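*Asks:* only the shape, not the letters, is given here:
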């Protein structure tokens, strides 16, 4: 990726938890391309072996089946621990809340323990969900959030908030070099559309390409900011790899917001679908707006997204990954 030309991962060993997930597999692939030796850890709760199948014969790639919420030691020195392991689809929150809580609390603590033992840098993928129903737009990192600890989304947003607190505790008590990325909606190839795992972009593609009704929750006027996966990975690895960012938390996302209706209509248009819109009740605590302030990413990382949403959606369509993951 051209946005990483000034960062080298040569001769560095990187442990990626959740490495066979959507973002994790892209991170593993990019790190290998940048010269790193990569240990991919995944229990395949929501990740897929096929996401990293094309990497398994790479001489610098090791794939291990393990749940990071249980203790783990790689048995060799690592230079960077990237903790991405977590179910993340809102449709999973009702069905797997305990696993989600564990991966972001116990899992974060275990991953931090590995980083501390081997004196490695630690990188945590947090989420825009920690802001809840935000009251400031675009939302900066200084906003403390408006969340419902008892709500159905609490298993994810509160676990991520706890994960951030774990990171800062290790930073303050042990001097660990931690970096936290708050990720806003990302899309691209390898993202699942099926069942409880389905995210909005691949689900819309799947429905549109089968000429099925497009599922709209609420009236569709709620907004999201969609960042193409290559832009997202570039931002994440700049935050993980640049010097002088110890203890920093940075929003990584696209500052352009679209309504869910906008997204549905774009996908129907790109696929030439005959799908109609099908309206359903809004899930509890679903944020009505979500758009990041990326001033800090621009200033500290020299990063901003480059891929226009229609170009990104077209690349996703052409990859055939937005509609094939039916189970």
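*Replies:* On my side now, so go ahead. On a predicted model such as this, the values are computed, not experimentally measured, just so you know.
*Asks:* contacts and neighbour counts: CA atoms only from here.
*Replies:* Fine.
*Asks:* longest helix of this protein, counting residues only.
*Replies:* helix 154-174 (DSSP state H).
*Asks:* and the helix or strand just after it, what does it pack onto?
*Replies:* Scanning forward in sequence from helix 154-174 by DSSP states H and E, the next helix or strand is strand 178-183. Using 3 or more Cα pairs under 8 Å, 6 or more residues apart in numbering; DSSP states H and E, the elements in contact with strand 178-183 are strand 121-127, helix 154-174, helix 229-241, strand 249-252.
*Asks:* if we go to 6 Å?
*Replies:* Here strand 178-183 touches strand 121-127, strand 249-252, going by 3 or more Cα pairs under 6 Å, 6 or more residues apart in numbering; DSSP states H and E.
*Asks:* which residues touch the first one?
*Replies:* The reference is to strand 121-127. Here strand 121-127 makes contact (Cα atoms under 6 Å, 6 or more residues apart in numbering) with 80-84, 160, 177-183, 240.
*Asks:* among the helices and strands packed on strand 178-183, which is nearest residue 216?
*Replies:* The minimum distance between residue 216 and the helices and strands packed on strand 178-183 falls on strand 121-127, with 22.6 Å, by Cα to Cα.
*Asks:* could you give the angle of the closest one to helix 154-174?
*Replies:* For strand 121-127 against helix 154-174, the angle by axes from the mean of the first three to the mean of the last three Cα atoms, to 10 degrees is 150 degrees.
*Asks:* here comes the other one, which I'd like you to weigh against the first:
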């Protein structure tokens, strides 16, 4: 599969790389890291990355301006996106060929070539394997290493999550041999704004653990306004309840103008099926979803409690 993808990359002079909407470090790390690797390996190729530029992650990279005409003879690669509705920039179908590279459990089977490996910690780890495991090795730069390392530590929770394998640690060890400022990168990824820190305090005051080991919090538009925190910034709070003794799973609901965003996390019970039921998806222990009303949010909590009750039997 790796050699098939490398052959496609070699074949096309124009390559446009997409990833999922509302990007996290792995989405950006794999997307832009792959761009940097291809550019360093093939100096004559046009390589672009597209999608919304997330301000809180602009230190990783900003997106390119990609005109429609570039797609006419282009290879399109989509990184870190299990299902087509989540692909940022719907022009991904406009190229000559389409490749999917992803580590989430398969949801949509799309692409002329599809490399899906849920055993990988991150799509950034897969991109590293792509660059170093094929018949023809690609060129890994300091900047590519920084981006891939950011993606790996982002999706492994700094190597705390069960998705971290011996191979993951080996890849990370190889990446830190390159010249980039790891201390600065960690600070950029994990420093918390005072407003977000205050909202974290609010989340802890709302802790109410059910007998099934479930807790949840509803961040309404009024609460976000009171604490001066955006919906996007609440992503930094998703792990707040992770260290609480006795917790099995938790949900953070975030009210947005047209929907309620659902951030689901678990310490054991698999929740990606529940996320799929509520217009989302993800990993067994880390998923996201969307609901339309607070009544629907309440039903999701009921369903989550049932999953956790079954898990603890």
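*Replies:* That came through, no problem. Everything numeric in this text was worked out from a predicted model, so none of it was measured.
*Asks:* can you calculate the TM-score here?
*Replies:* The TM-score (TM-score structural alignment, normalised by the length of the second structure) is 0.34; 169 aligned residues with a Cα RMSD of 5.9 Å.
*Asks:* apart from its chain neighbours, what residue comes closest to residue 297 of the second structure?
*Replies:* residue 291 (6.3 Å; Cα to Cα, 6 or more residues apart in numbering).
*Asks:* how close does residue 23 of the first structure sit to residue 232 of the first structure?
*Replies:* Distance from residue 23 of the first structure to residue 232 of the first structure, counting by Cα to Cα, to the nearest Å: 9 Å.
*Asks:* before we move on, what about residue 187 of the first structure?
*Replies:* Distance from residue 187 of the first structure to residue 232 of the first structure, by Cα to Cα: 9 Å.
*Asks:* next: residue 25 of the first structure.
*Replies:* 13 Å.
*Asks:* neighbour count winner among these two?
*Replies:* The neighbour count for residue 25 of the first structure versus residue 232, taken as other Cα atoms under 10 Å, is higher for residue 232 (27 against 24).
*Asks:* the more buried one and residue 182 of the first structure, how far apart?
*Replies:* Counting by Cα to Cα, the gap from residue 232 of the first structure to residue 182 of the first structure is 11 Å.
*Asks:* in this structure residue 100 of the second structure contacts residue 75, no?
*Replies:* No: counting by Cα atoms under 6 Å, residue 100 of the second structure stays clear of residue 75, with 11.1 Å between them.
*Asks:* just the strands in the stretch 201-313 of the second structure please.
*Replies:* Ranges of strands within the stretch 201-313 of the second structure are 214-219, 249-255, 260-266, 281-282, 286-291, based on DSSP state E, counting those that start in this stretch.
*Asks:* do you know which of those lies nearest residue 305 of the second structure?
*Replies:* strand 214-219 (6.3 Å).
*Asks:* what is the closest one packed up against?
*Replies:* By 3+ Cα pairs under 6 Å, 6+ apart, strand 214-219 of the second structure packs against strand 249-255.
*Asks:* the strand it packs on vs strand 214-219, what angle?
*Replies:* Using the same axes, to 10 degrees: strand 249-255 of the second structure against strand 214-219 is 10 degrees.
*Asks:* strand 249-255 of the second structure packs against which elements?
*Replies:* strand 214-219, strand 260-266.
*Asks:* turn those into CSV, including distance to residue 281 of the second structure and mean neighbour count.
*Replies:* Converted to CSV, these look like this (distance: least, Cα to Cα, whole Å; neighbours: other Cα atoms under 10 Å):
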stretch, distance to residue 281 of the second structure, mean neighbour count
strand 214-219, 18, 20
strand 260-266, 10, 24
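*Asks:* dump those to CSV, plus distance to residue 148 of the second structure.
*Replies:* Listed next are those as CSV, based on distance: least, Cα to Cα, whole Å:
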stretch, distance to residue 148 of the second structure
strand 214-219, 32
strand 260-266, 23
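*Asks:* mind checking the ones you listed for the one nearest to residue 32 of the second structure?
*Replies:* strand 260-266 (25.0 Å).
*Asks:* what packs against the closest one?
*Replies:* Under the contact rule (3+ Cα pairs under 6 Å, 6+ apart), strand 260-266 of the second structure is packed against strand 249-255, strand 286-291.
*Asks:* and for residue 183 of the second structure, the neighbour number?
*Replies:* Residue 183 of the second structure: 9 neighbours (other Cα under 10 Å).
*Asks:* can you check residue 289 of the second structure too?
*Replies:* 21.
*Asks:* could you do residue 7 of the second structure as well?
*Replies:* Neighbours of residue 7 of the second structure under the rule other Cα under 10 Å: 13.
*Asks:* for it, which three-state class applies?
*Replies:* helix (DSSP: H, G, I helix; E, B strand; the rest coil).
*Asks:* now it: how far from residue 297 of the second structure?
*Replies:* 46 Å.
*Asks:* cool, residue 75 of the second structure as well?
*Replies:* From residue 75 of the second structure to residue 297 of the second structure the distance is 40 Å (Cα to Cα).
*Asks:* contacts only, for residue 76 of the second structure.
*Replies:* Contact partners of residue 76 of the second structure, counting by Cα under 6 Å, 6+ apart, are 15-17, 95, 98.
*Asks:* most neighbours among these, please name it.
*Replies:* Most surrounded of the contacts of residue 76 of the second structure: other Cα under 10 Å gives residue 15, at 25 neighbours.
*Asks:* which SS class is that one?
*Replies:* For residue 15 of the second structure, the assignment made with three-state DSSP gives strand.
*Asks:* against residue 74 of the second structure, how distant is it?
*Replies:* 5 Å.
*Asks:* the more surrounded of residue 75 and residue 297 of the second structure?
*Replies:* Neighbours per residue (other Cα under 10 Å) separate residue 75 of the second structure from residue 297, with residue 75 holding more: 24 against 20.
*Asks:* show the subsequent helix or strand relative to the host helix or strand of that one.
*Replies:* Assigned by DSSP H and E, residue 75 of the second structure belongs to strand 74-79. Downstream of strand 74-79 of the second structure, the first helix or strand assigned by DSSP H and E is strand 97-102.
*Asks:* now do that next one against strand 74-79, angle only.
*Replies:* For strand 97-102 of the second structure against strand 74-79, the angle by the same axes, to 10 degrees is 10 degrees.
*Asks:* just checking, what packs against strand 97-102 of the second structure?
*Replies:* Using 3+ Cα pairs under 6 Å, 6+ apart: strand 97-102 of the second structure touches strand 74-79, strand 113-116.
*Asks:* residue 262 of the second structure is nearest to which of these?
*Replies:* With respect to residue 262 of the second structure, and counting by Cα to Cα, the nearest of these is strand 74-79 at 22.2 Å.
*Asks:* from residue 82 of the first structure, how far out is residue 258 of the first structure?
*Replies:* 30 Å.
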